[in-house]
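Participant: Quick one: sequence plus predicted model below, questions after.
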Amino acid sequence: MGKPKRTHQTFQLTGNFLGFVVKDGFKVKGMRVATPKGEHYIKLTREARASCFPLPAVGMPLQVTGEQKVDDEDGSITYKARQIVIAPPLSTVMAPTPIPQPQRKKQATKACILVCRKSDCCKRGGRELIAGLRKELGDRQIAEQVVIRETGCMKKCKAGPNLVMPDKTRHSRVRAKDIAALLDKHGLSRDRMAG
């Protein structure tokens, strides 16, 4: 079974802009345009994406030119835009319809404690500090809400071990015995993390 035969032709559509089609949360791949014949998905080339600036507002009339492929077997048409320009308003162009946005679950952001893992900090108690942090977070039952991220040099080697708390406060010469008071000072307790 071979590939379906397709006929390539140029096209020019005039219609109202309905919105961009985004992939992976940030890549603009195409756009939706309403014409008197219905709604169309149009794939965008790099040139077409560049010609979309300034960004069109929803409902703005556009004139899109490019290449269309017609599947000879089922008659389906796919569009690929090469150029997009703002068109004069046409009374025959359909009114814009609201674009349903997918509902995304909000991911709870975890608090992050940065701990230097370079040799000077490790020699001064960095390993014990990380072990103590993990134990204390587990004892407080907030280990799931707080991430300990090991980093490179924080440029305070002589004052190690160094760490940065979630509120971006830097602490030096931290000992394992100081961890409980440090977590309390920065609000990393079970009661505060639950609220």
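Facilitator: Okay, I see it.

Participant: C-alpha from now on. contacts and neighbour counts both.
Facilitator: Will do.

Participant: Could I get the full set of helices for the protein?
Facilitator: 46-50, 119-121, 127-139, 179-185, 190-194 (DSSP state H).

Participant: Quick check: which of those is buried the most?
Facilitator: helix 119-121 (a mean of 19; mean count of other CA atoms under 10 Å).

Participant: can you map out the strands along this protein?
Facilitator: Per DSSP state E, the chain carries strands over the ranges 6-23, 27-35, 38-44, 61-71, 77-86, 111-116, 146-151, 163-164, 170-171.

Participant: re the thing from before, of the helices of the chain, which is nearest residue 6?
Facilitator: helix 46-50 (22.4 Å; CA to CA).

Participant: Make a markdown table from the helices of the chain and add distance to residue 109 to it.
Facilitator: Compiled in a markdown table, these are given as follows (distance: least, CA to CA, whole Å):
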| stretch | distance to residue 109 |
| --- | --- |
| helix 46-50 | 33 |
| helix 119-121 | 28 |
| helix 127-139 | 16 |
| helix 179-185 | 18 |
| helix 190-194 | 11 |
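
Participant: Of all the ones you listed, which one is nearest residue 146?
Facilitator: helix 127-139 (7.6 Å).

Participant: In addition, the following structure is provided for comparison:
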Amino acid sequence: MSSSLHPADADSSFTLLEGRYLGLRPKQGRPKWLKLKTKSGKVKVRIPKPMRSWIAAELEPDALIQVWAKAKKKTYKAVQVIPTGGAAAIAPPPVKTEPMVHTLKVCMKGSCRKRGSGDVCRALEAARDQHPEGDAIRIEKTGCLKCCKKGPNVCVLPEKKLLHQVEVEQAERILAAY
């Protein structure tokens, strides 16, 4: 049993389109569609964002290409574009994995302020400075988080988790969780 790298092997809904590359078709100034002339006529194929700049830079008009595409209602969406002149497949550029930045938003309004959100914010900033991954944590002062009776409140992003009745002593424990 041999394994192939073609997308069609994983799912039968993929189609192989072969033909001449006619260029990119812009929509409102941004190229989103690849024009392809096949034996059966002209076809337009939607290109995923990571592939767009690569295709514009690497392919010359009138070049022979193969496009593995997923069939949509009336169009196709490209999965892989391969120049048939023996060149390697044009793949999306490698995605740089940046460390996730967590943001702690501390409510500084009304009753949260009266209940000590200023002290909580200072404690979080002090704990962040001592935390080994302090660069990956941002602390922001924000307006009302709509939980005034449960204040001081802290919202943790990107999880959108709300922490209620936060006390100064909890600062290090909160940062350790993120």
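Facilitator: Nice, I can see it. All values reported here derive from a predicted model rather than from experimental measurement.

Participant: circling back to that earlier point, quick one, which of the helices of the first structure is nearest to residue 173 of the first structure?
Facilitator: Using CA to CA, the nearest of these to residue 173 of the first structure is helix 119-121, at 8.9 Å.

Participant: what's the mean distance for the closest one versus the second structure?
Facilitator: Average distance, helix 119-121 of the first structure versus aligned residues of the second structure after superposition (mean CA distance after the TM-score superposition for the first structure): 2.3 Å.

Participant: The second structure: matching residues for that helix?
Facilitator: On the second structure, the counterpart of helix 119-121 of the first structure by TM-score structural alignment is residues 110-112.

Participant: how much space between the residue of the second structure most remote from its centre and residue 120 of the second structure?
Facilitator: For the second structure, the C-alpha farthest from the mean C-alpha position belongs to residue 114; by CA atoms, centre = their mean, that distance is 38.6 Å. Residue 114 of the second structure is 12 Å from residue 120 of the second structure, where distance means CA to CA, to the nearest Å.

Participant: Check residue 17 of the second structure too.
Facilitator: 60 Å.

Participant: burial of residue 163 of the second structure, as a residue count?
Facilitator: For residue 163 of the second structure, the count of nearby residues is 17 (other CA atoms under 10 Å).

Participant: What's the local residue count around the closest residue to it other than its chain neighbours?
Facilitator: Computed as CA to CA, 6 or more residues apart in numbering, the closest residue to residue 163 of the second structure that is not its neighbour in sequence is residue 154, at 5.1 Å. Residue 154 of the second structure is flanked by 29 other residues according to other CA under 10 Å.

Participant: unless I'm mixing things up, residue 154 of the second structure is touching residue 107, no?
Facilitator: Yes - contact criterion CA atoms under 8 Å: residue 154 of the second structure and residue 107 qualify, at 6.3 Å.

Participant: list the contacts for residue 78 of the first structure?
Facilitator: 41-42, 68-70 (CA atoms under 8 Å, 6 or more residues apart in numbering).

Participant: quick one: which of those residues is nearest to residue 102 of the first structure?
Facilitator: Nearest to residue 102 of the first structure among the contacts of residue 78 of the first structure, with distances taken as CA to CA, is residue 41, at 17.4 Å.

Participant: Nearest spatial neighbour of the closest one, chain-adjacent residues omitted?
Facilitator: residue 32 (4.7 Å).

Participant: tell me the contacts of residue 156 of the first structure?
Facilitator: 162, 172.

Participant: mind redoing it with 6 Å?
Facilitator: Listed by CA atoms under 6 Å, 6 or more residues apart in numbering, residue 156 of the first structure has no contact partners.

Participant: What's it aligned with over in the second structure?
Facilitator: By TM-score structural alignment, residue 156 of the first structure lines up with residue 147.

Participant: hmm, back to that, which one of the helices of the first structure lies closest to residue 102 of the first structure?
Facilitator: Here helix 46-50 is closest among these (CA to CA), at 22.7 Å.

Participant: Can you name every helix or strand that that closest one contacts?
Facilitator: For helix 46-50 of the first structure, the elements it packs on are strand 77-86, judged by 3 or more CA pairs under 6 Å, 6 or more residues apart in numbering; DSSP states H and E.

Participant: Which stretch of the second structure is the strand it packs on matched to in the alignment?
Facilitator: Residue span in the second structure matched to strand 77-86 of the first structure, by TM-score structural alignment: none.

Participant: Mind listing what's buried along that strand?
Facilitator: Across strand 77-86 of the first structure, burial judged by 16 or more other CA atoms under 10 Å covers 78-86.
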